[in-house]
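Undergrad: give me the fold of what follows.
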Amino acid sequence: VKTKTLEIPEGRNKEGCSHDGKKWKTLEHKGPLFPPEYEPLPENVSFYYNGEHVQLSPATEEVATFYAKMLEHEYTTKEVFQKNFFADWREEMTDEERGLIRSLSKCDFREIHQYFLDQAEKRKAMTKEEKRQKEAQKLLTEEYSFCTLDGHREKIGNFRVEPPGLFRGRGEHPKMGKLKKRIQPEDITINCSKDSKIPAPPAGHRWKKVQHDDTVTWLVSWVENVQGSIKYIMLNPSSKLKGEKDWQKYEIARKLKLKVDAIRSEYRRDWKSREMKKRQRGVAIYFIDKLALRAGNEKEEGETADTVGCCSLRVEHITLHEQLDGLEHVVEFDFLGKDSIRYYNKVPVEKRVLKNLKLFMENKNPDDDLFDRINTTYLNKTLQDSMKGLTAKVFRTYNASTTLQDQLNRLTSSDMSVEEKILAYNRANRAVAILCNHQRAAPKTFEKSMQNLQEKIELKEKLLETAKKELKEAKNQYRQNKTDKLKKLVEQKEKVVERLKEQLKKLRLQMTDREENKVIALGTSKLNYLDPRISVAWCKKFGVPIEKIYNKTQRDKFAWAIDMTDEDFQF
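TA: As a prediction, the model looks like this:
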């Protein structure tokens, strides 16, 4: 029997939680907030099977509502989603229901779907008093949103346990549609200090475990049933502890800047090694450096979507070209990366790299590993030997941050308007997102929003045309009769024209920005891979308000960078 050892993700401890080795002294909190219990559908809302009304048991009905809510979503048109949902739904049914409901195609969820649409409309139409009552209910949960860490009141991130529902996954995930079961207190592990007041579980329940581990930064954890992954309740990104960890992450990336030339010389030497393992290591690190590829962690076959990273690339994922599109020594990549996002790229590489890749592919089948002599553990150990704290992810952070800074220096000038500077920033950020393969599907509302923007532009163009005519007429009148009154009128008309020109310019810049970013996810790199001090320094140097780059939540997360950075900072 072939087995694979699951590797601990880089930068995480044995329980899968990031930490920097420091210990906290005291930690006290209220525990998690559970979602409300299922509320059965009204009697006038029915489920039908084969045209006949069927009264479902509460557990079966609850799972039916998960599917009904998604009835208009493209997920429910996918065969894998339908198959997984129906299999898990039948497990929740009574024997009688299971004997009756045998085909999803004969199930009619439309009445349930309409009920939830109506409920959504009612929420939108709430009175001010109803909204006030809802806000008052939110205040009751405030005690769950804070903890006491080393004597300081710290905000918690998402303090709610995930509600039950249907798993979606990213891309064509093989487990889409499976039932995410309701998490019970008996599934929950609480982490707090020994001398703290232990959170009380809901009446009639008990916690799975209460522990006092001061080396991790999570407060609550549980294992979700679909993929068997651990979920955490952790501190808010704006907490002091999180800020320190962020700062340390970017400082390690800055240290790499001082050693990267030596590391690059080292992996180039590996390309000529007599030992195949070293050659593969050298080419893999080259890809991680040049293309910001993830290292790729091994996983159990069939457990998750067929996603790969650098070390888990297979022969079928690359095609070699001596010449392609006027370029020499080109590697064509095509594979599914993290979150099932397709990575497709045609990259010119050094001649020696192409020669080695041909060697690695000799006498192999398409589904054989390209780098069959190395894995991520070995690769990261090599990187650690080169520089303390160095992992594949540090390369990603380093290359993302240096790309942003180089692009900002190239694209920005002091004589630009604020709107032009923001466009330049987003273009620099987009270069990073493309490097890191941070893609997204175009928003469903994209076409409509672009149409609305185009209508605004057309209206503004008409107003500008009218204003220019009025200005021309005013100037003619002033030439014929040079009175102070007509002079003021000309000045007023000139201001109107200039204002409309500026407004039209802003709208056109906005349209360009949206079009260029419709399939690129800018937020991922901005929050996780770009040293915020680069953005803060750029804002201060070029007079761009920081709130134009970071929203309130992001400003809280990067408060440490905003406070400590001047305009002369260089990554």
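Undergrad: CA atoms for contacts and neighbours, from now on please.
TA: Fine.
Undergrad: can you pull out the helices in the stretch 301-450 of the chain?
TA: The residue ranges that make up the helices of the stretch 301-450 of the chain, judged by DSSP state H, counting those that start in this stretch, are 351-361, 376-386, 392-411, 418-435, 446-480.
Undergrad: in the helix or strand following the last one, which residues are buried?
TA: Once the chain leaves helix 446-480, the next helix or strand it forms, by DSSP states H and E, is helix 484-516. Within helix 484-516, the residues that count as buried by 16 or more other C-alpha atoms under 10 Å are 486-487, 489-490, 493-494, 496-497, 500-501, 503-511, 513-514.
Undergrad: one more, please, to line up against the first structure:
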Amino acid sequence: MQLEHRGPYFVPLYEPLPEDVQFYYDGKPLKLSLATEEIATFYAKMLDHEYTTKEVFQNNFFHDWRKEMTSEEQEIIKDLDKCDFREIHKYFVDKNEARKALPKEEKQKLKEEADKIQEEYGYCIMDGHREKIGNFKTEPPGLFRGRGEHPKMGMLKKRIMPEDVIINCSRDSKIPEPPEGHRWKEVRFDNTVTWLASWTENIQNTLKYIMLNPSSKLKGEKDWQKYEVARRLKDVVHTIRAQYRRDWKSKEIKKRQRAVALYFIDKLALRAGNEKEEGETADTVGCCSLRVEHIQLHPQLDGQEHVVEFDFLGKDSIRYYNKVSVEKQVFKNLQLFMKNKDPTDDLFDQLSTNFLNKHLQHLMDGLTAKVFRTYNASITLQEQLKALTNPEDNVAGKLLSYNRANRAVAILCNHQRSIPKTFARSMQVLQEKIDAKKKQVEEAQEELKKAEDEFKDKNDAEAEDNVEKKKKLLKRLEEQLAKLNIQATDKEENKQIALGTSKLNYLDPRISVAWCKKFGIPIERIYNKTQREKFAWAIDMAGEDFEF
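TA: Next up is the predicted model:
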């Protein structure tokens, strides 16, 4: 594989605040050193965000901020409660508003500058073809947010420098030049990987990559292969299920644990759970790393038998809470696995993700625990679309059915989000539109009745035309009202569910494309421009009769 590129685009260096924008400590203005001021701006920008009200976020920020201060600043700034960032916050709010209010020509100039950077850094040459790069910019420094109640929220994300970056290109290509006065951490010539540059971020100590754009041929092929492996699982899943059921009664505890874990991965779309990176402090678990304290067993609960109550932090510190009625033998096995164990002991103490995946490889080539998640998500979408779509519905009604099918998958995969800050206001605006539209419908109904009465009296062509006009107007307004009501329902149902994650990562896009083609829904109503580029292979490939 021949690969040539410019390397990453580094975010510009920090520009100090104007002299008249002050930071205050204990009510008095305090001039900060450049590094300290930059970190203060990270916090100031987030003042109106819920994160800055959280104690963990505040503590982590203040701890990391103090580490970057000069010794003189450390002597003065000892209490976050005495820090006043409001003037800095206002400065950035005003700056943002000013950017939005720029004249058209100025906005065009900024766009042209961005396009120029994109043109220079956003493409590579691969095997003689010009391919688009995904995210070619390094992440700017800032404060780590994390998802859920992440224990590292508020920590300082450091600026990525060329000295942190490993470059990957072809041995015979022109090696990208680092910015003046800098050097790369390393240059590699590895044609077995698909990344162009990488570095280790300082919060979770994980590797970050610059990759090809999802729309690239190579990415499309990898995507297609992922979904084809999941489709192949369909042919053997019944055999696998029969086997893990038999293994629930195995004489070997190790096999029983593997069989129960696989049942949960299959039935509940739980992640298998891998060993954490070194230095990872978040207490997150997957199926194989569940501890006794993460489940409670109820012989009977809410009118159901053999109920398992799960409560643990999954990926990205998102809480997984679920009460599930399981088969009697699974319940008995869990009682056995928990016997004589402390709450902090492993539930599946003889099981590892590696052991589970080796077993799955024997059952089907390319099969890992992860494939079950893709398979179950895609099958669920397909079945839900069949059950929910009414061919007689208008486009808005069909899209509501699509989102409901997608939501069933998001619930299965535990893709949650916190309610957006703007939710209440946007719902209020939508309700005001609905109320106004209702009034228009009522007025149109009255107008139609008047026209019909007039036609009865006059019985002439002009009066008849008027009735038809009023009927058409009423029909149009009723359709608009129905559309607004569907929007409100959709918005309310989706407020705590993240639909995008499953749609982009777990659902075979050919299912959505086939559904669009079958029911005459424009594909752009399901996938935006970037997503259509990513799934171009599926849009070309899937006919309306495609079955996962």
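Undergrad: and the TM-score between these chains?
TA: These two chains, once laid on top of each other, score a TM-score of 0.98 by TM-score structural alignment, normalised by the length of the second structure; 547 aligned residues with a C-alpha RMSD of 1.2 Å.
Undergrad: picking that back up, between the helices of the stretch 301-450 of the first structure, which gets nearest to Lys249 of the first structure?
TA: For Lys249 of the first structure, the closest of the helices of the stretch 301-450 of the first structure is helix 392-411, at 7.8 Å, according to C-alpha to C-alpha.
Undergrad: quick check: Arg145 of the second structure touching Gly154?
TA: Yes: with the criterion set as C-alpha atoms under 8 Å, Arg145 of the second structure and Gly154 qualify as a contacting pair; they are 6.1 Å apart.
Undergrad: the two: who's more crowded?
TA: Under the criterion of other C-alpha atoms under 10 Å, the comparison of Arg145 of the second structure against Gly154 puts Gly154 first, with 28 against 17.
Undergrad: map the more buried one across to the first structure for me.
TA: Taking TM-score structural alignment, Gly154 of the second structure has Gly177 as its aligned residue in the first structure.
Undergrad: can I assume that match sits in a helix?
TA: No: with DSSP: H, G, I helix; E, B strand; the rest coil as the criterion, Gly177 of the first structure is located in coil rather than a helix.
Undergrad: how close does it sit to Ser265 of the first structure?
TA: Taking C-alpha to C-alpha, to the nearest Å as the measure, Gly177 of the first structure falls 48 Å from Ser265 of the first structure.
Undergrad: same check on Val223 of the first structure?
TA: Val223 of the first structure sits at a distance of 44 Å from Ser265 of the first structure (criterion: C-alpha to C-alpha).
Undergrad: with Lys381 of the first structure instead?
TA: Using C-alpha to C-alpha, which is the criterion applied here, Lys381 of the first structure is 18 Å from Ser265 of the first structure.
Undergrad: which one's more surrounded, the two?
TA: Neighbours per residue, other C-alpha under 10 Å: of Lys381 of the first structure and Ser265, the larger number sits with Lys381, 15 against 11.
Undergrad: hmm, back to that, want to try TSV for the helices of the stretch 301-450 of the first structure, with distance to Tyr529 of the first structure as columns?
TA: As requested, those are exported to TSV (distance: least, C-alpha to C-alpha, whole Å):
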stretch	distance to Tyr529 of the first structure
helix 351-361	27
helix 376-386	19
helix 392-411	5
helix 418-435	9
helix 446-480	26
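Undergrad: so for Trp271 of the first structure, which of these sits nearest?
TA: Closest of the helices of the stretch 301-450 of the first structure to Trp271 of the first structure is helix 351-361, at 7.0 Å (criterion: C-alpha to C-alpha).
Undergrad: which position in the first structure pairs with Asn357 of the second structure?
TA: The alignment partner of Asn357 of the second structure in the first structure, by TM-score structural alignment, is Asn380.
Undergrad: same question for Gln480 of the second structure.
TA: Taking TM-score structural alignment as the alignment basis, one finds that Gln480 of the second structure is matched in the first structure by Gln503.
Undergrad: name the nearest residue to its match, sequence neighbours excluded.
TA: Distances taken as C-alpha to C-alpha, 6 or more residues apart in numbering put Lys460 closest to Gln503 of the first structure, at 7.8 Å, once the chain neighbours are dropped.
Undergrad: how many neighbours does the one you found have?
TA: Applying other C-alpha under 10 Å, we find 18 other residues in the vicinity of Lys460 of the first structure.
Undergrad: separation between it and Lys505 of the first structure?
TA: Using C-alpha to C-alpha, Lys460 of the first structure is found at 10 Å from Lys505 of the first structure.
Undergrad: the residue lying closest to Arg130 of the second structure once chain neighbours are set aside in helix, strand or coil?
TA: Spatially, and ignoring its direct neighbours in sequence, Arg130 of the second structure is nearest to Cys124 (5.7 Å; C-alpha to C-alpha, 6+ apart). Following three-state DSSP, the label given to Cys124 of the second structure is strand.
Undergrad: I'm done for today, thanks for sticking with me.
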